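# Need coordinates for the below:
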Amino acid sequence: MRLLFAHDNRFIRLGDDVWSAGQFGAEGWQRYLDHASRMTVVAREQLMPDQPLDQLARSSRDRVAFHFFRDLSNLRGLLLRRSAALDEMRTLVRAHDAVVARMPSEIGHLAVAAARIERKRCWVEIVGCPSESLRHHGGLRARFYAPLAAARLRAVSRRAEHASYVTADFLQRRYPTGATNVLSVSDVLLPASDIRVLQDRLVRIAAQPADAPLKIGMIGALQNKNKGLQVLLHALARVRDRMPPVRLRVVGQGDLDAWRNVAQSLGLGDLTVFEGNIAQPADVFGWLRSIDLYVQPSLTEGLPRALIEAMCQACPAIGSSAGGIPELLPGPDLVAPGNANALGELLARRVADPSWMARSAQRNWEKAQSFETSVLEPVRQAFWQRFLAGA
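Take a look at the predicted model:
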């Protein structure tokens, strides 16, 4: 089977290789290549990387081709280039047997429309809420467009024959589907749990010296404010004087100098470290084992893979109640999105409570086992079989 995968992700072409700063490393294509003879990734191109090459993941590999579209994620693109882009997408879709449209994305919408016209099998992957994402993006045009973006995705999900969600409930309620073939599992890839990870964490919590800085960690894309880093910085600034020594470590790509300036303006420049992107999964897990508390302060979410990965490394964790995060963390460990005062108070209480740290570590490690590949893969395979059969 020849598969076309469509999404708005930006990839970086350097010579003969294609790279990504996000989640689309070469190993991530394997779940599709297990069922397809080859695939074409249709996405956007970023001309220059924002970070060193060693912080990027190689996306190119055998049996995977890339086709880059001009940016349609703005008003000019939607109004002036959509017709020509649809013709281009139809040509691509004709050369493939099936389409996977990762949503929300404008390129995904094009792929769905082209698949319908060309009568090709189409799977809609719903991984986020465009209404929340655009509402918090910052621009007036984005906030104005947010209700329309949500309505467009609801229309696509209702008409889909094959649909998948990364949440168990949140996105399904926002964007219900009439599909006969539905998958509701995270796209995270977790290894088998190791009891030694939990044991080491509990020993560290019990032995934490009172004067040793607690390492607070966060992972997220920093090109905009959706992941809530600004909320975490303001929260930490409010309660810093009431907390034991801490150090904030942030992983993610974006304008790190601008974020350093924000931290400096809040008096946090001496305790905040921006570490750039970490490309390899094994290195991410190692980094998560090195921190003491993970925070997911997002303004908008689907189901954050970074939080699940932190949980599998037995990280105590708190976060906002955005998107599917309440499916992962209990209510007492959550605050309303954007509420820096509440997040600061929760942060101050949790880091001062070793017994909570131990309970959270154990609970999260146990919860993460339900996301291990050995648990989710049979469910994914059943969905794939129905998709391949066209049921």
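# rest of the way, CA atoms for contacts and neighbours
Fine.
# From the contact counts, what lies against the lengthiest strand in the chain?
Ranked by residue count and defined by DSSP state E, the top strand of the chain is strand 2-14. Using 3 or more Cα pairs under 8 Å, 6 or more residues apart in numbering; DSSP states H and E, the elements in contact with strand 2-14 are strand 17-20, strand 38-45, strand 98-103, helix 106-118.
# got the angle between that strand and strand 38-45?
Per axes from the mean of the first three to the mean of the last three Cα atoms, to 10 degrees, the angle that strand 2-14 makes with strand 38-45 is 40 degrees.
# So what touches strand 2-14?
18-21, 36-49, 93, 95-103, 105-108, 111 (Cα atoms under 8 Å, 6 or more residues apart in numbering).
# Second chain to compare with the first, below:
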Amino acid sequence: MRIVIATEAQFHRTEDGRVLAPDSALGYAAWVHYLGVFDQILIAARVTRRSAQGAAGLPVEGPGVRVLPLPAYQGIGGYLRRRGALSAAVRQAVAEHRGTAADTTAFLALVPGLVGTALTRELNRQGLPFGLEVVGDVAEVLADRRIVSAAAGRMLARQCQQARAVSYVTRTVLQGRYPARADVPTVSCPRVRLEEEDFVAGSRPAPDGWGAVGARHPHPARTVRLLTIGSQERTYKGHDVLVDAVALMRSEGLRPEVTIVGDGRHHDEIVRRAAAHGLGDTVRFVRRLGSRPEVRAALDATDVFVLPSRTEGLPRVLVEAAARALPAVASAVGGVVEILPPRDLVPPDQPRRLAESLTDLIASPDRYAAASERNLATAREYSLDRLRPIRLSFHRTLREITVSADGSDATGRHSHAPAGSLAGPGR
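This is a model prediction of the structure:
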């Protein structure tokens, strides 16, 4: 059996036919785990054309994994202009791959997202069952547009009520906001893949010389190193907030070194913001880290990880930082509140609160050491060995639901009898 997966990710196809993911988390390794249950993975995603010389990223396609290219667009305006073409492409993909009793296709939508919504709309139209992976909160994503946010939230809630199986990246946060029907199997399974090599052996103490003269005026013996990693295609990751917070820290006499890893439409804008604050000697920009070893090396070379996001599902990079026993300060959004304690959380879009929390962490060696130990223990809860059986159980349930869907009712709609419960946290 094959599975068609709709994702909001955008890939690049080069002149020589390769399909590349700009984010290392979306390369081939991110999709092969579905092959534990399904024979072929078909990824329905937007694809743009890039020259082989100018393209960078990790290959997406490989044995058992192929991309179904959809029309590319950027933002809501681009979507509205290409909505008809997107719907037609999704309709064609379903028609070509829906399969027969002897050659069945399962369907899975990663939501929220316009591509996932296009797929679920078409599947509902045809009365075909589907599963969902709920990877974020659309209400947070669109918080600055209240009417649109409310409508999108209702759409996601409706999708969760229509799905035949639902996987959430959080333990309770997204489940509470967008519940599935009571008779539908659900799991809590973050899109995180932490293998043993991703963990350090033990926690880290505060760097030598860290301490304070007064509660708000730390004077570390060496420069404090901060790191954040995230896409700059949109402003969700709050890199502008971190730049503003660092400017405030400098005004208080603390001069951290900051590395911001990310690329996308807003990259140049964030660079200009740092320059306007006079942070050219303080903030270093790295467009991408091409491999997991490079990510681990960057985490090991820093003192504090910062995630000033405006919205999150369950941030993979924060769990990866925790696996390196790295203390962190992050916005209290989405599943972040399930990873960090309240003391290490700040409201989104508040650079002064972020600067204060970072300063207080640097001023307290005991708090730093405790955060390192706690984060490493938390990361162990997301190890591949613990998540693999939950993930496989969800995939098997989705497969069973698809196979049994031939028994539709008189209206042609498939019945909603539960396909069995799934073991795992969150249900």
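# Superpose the two chains and report the TM-score.
Once superposed, chain against chain, the TM-score is 0.90 (TM-score structural alignment, normalised by the length of structure 1); 381 aligned residues with a Cα RMSD of 2.3 Å.
# Packed most tightly, which of the helices and strands packed on strand 2-14 of structure 1 would that be?
strand 98-103 (a mean of 24; mean count of other Cα atoms under 10 Å).
# against structure 2, where does that strand fall?
Mapping strand 98-103 of structure 1 onto structure 2 (TM-score structural alignment) gives residues 106-111.
# quick one: the matching stretch to structure 1 mean distance?
The superposed stretch 106-111 of structure 2 is, by mean Cα distance after the TM-score superposition for structure 1, a mean 0.7 Å from where its aligned residues fall in structure 1.
# show me where the stretch 251-400 of structure 2 has strands.
257-261, 283-286, 304-307, 328-331, 345-346 (DSSP state E, counting those that start in this stretch).
# The corresponding residue of structure 1 for Ala163 of structure 2: neighbouring residues, count only.
Aligning on TM-score structural alignment places Ala163 of structure 2 opposite Ala160 in structure 1. Neighbourhood size, Ala160 of structure 1 [other Cα atoms under 10 Å]: 22.
# hmm, back to that, next, format the helices and strands packed on strand 2-14 of structure 1 as TSV and append distance to Val166 of structure 1.
TSV is the format used below for the helices and strands packed on strand 2-14 of structure 1 (distance: least, Cα to Cα, whole Å):
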stretch	distance to Val166 of structure 1
strand 17-20	21
strand 38-45	20
strand 98-103	11
helix 106-118	16
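# mind checking which of the ones you listed is nearest Ala210 of structure 1?
Closest to Ala210 of structure 1 of the helices and strands packed on strand 2-14 of structure 1 is strand 17-20 (Cα to Cα; 40.3 Å).
# circling back: tell me the angle of the longest strand of structure 1 relative to strand 98-103?
Per the same axes, to 10 degrees, the angle that strand 2-14 of structure 1 makes with strand 98-103 is 50 degrees.
# which stretches of the stretch 101-250 of structure 1 form helices?
Along the stretch 101-250 of structure 1, counting by DSSP state H, counting those that start in this stretch, helices occupy 106-118, 130-135, 140-159, 170-174, 195-207, 229-239.
# Quick one: the residues in structure 2 that the last one pairs up with.
Residue correspondence for helix 229-239 of structure 1 in structure 2, counting by TM-score structural alignment: residues 239-249.
# And for the second one?
Helix 130-135 of structure 1 lines up with residues 138-143 of structure 2 when matched by TM-score structural alignment.
# what does that stretch rub up against?
For stretch 138-143 of structure 2, contacts defined as Cα under 8 Å, 6+ apart pick out 112, 148-150, 152-153, 156, 236, 310-312, 333.
# Which of the residues you listed ranks first by neighbour count?
Within those, most neighbours by other Cα under 10 Å means Thr311, with 26 neighbours.
# what does that residue align to in structure 1?
Aligned partner of Thr311 of structure 2 by TM-score structural alignment: Thr300.
# check contacts around that match.
Shown in contact with Thr300 of structure 1 (Cα under 8 Å, 6+ apart): 129, 132-133, 136, 226-227, 322-323, 337.
# cool, and Glu320 of structure 2?
194, 198, 379.
# if we can go back for a sec, looking at the strands of the stretch 251-400 of structure 2, which is nearest to Asp268 of structure 2?
strand 283-286 (10.1 Å).
# whereabouts in structure 1 does that closest one align?
The aligned range for strand 283-286 of structure 2 is 272-275, by TM-score structural alignment.
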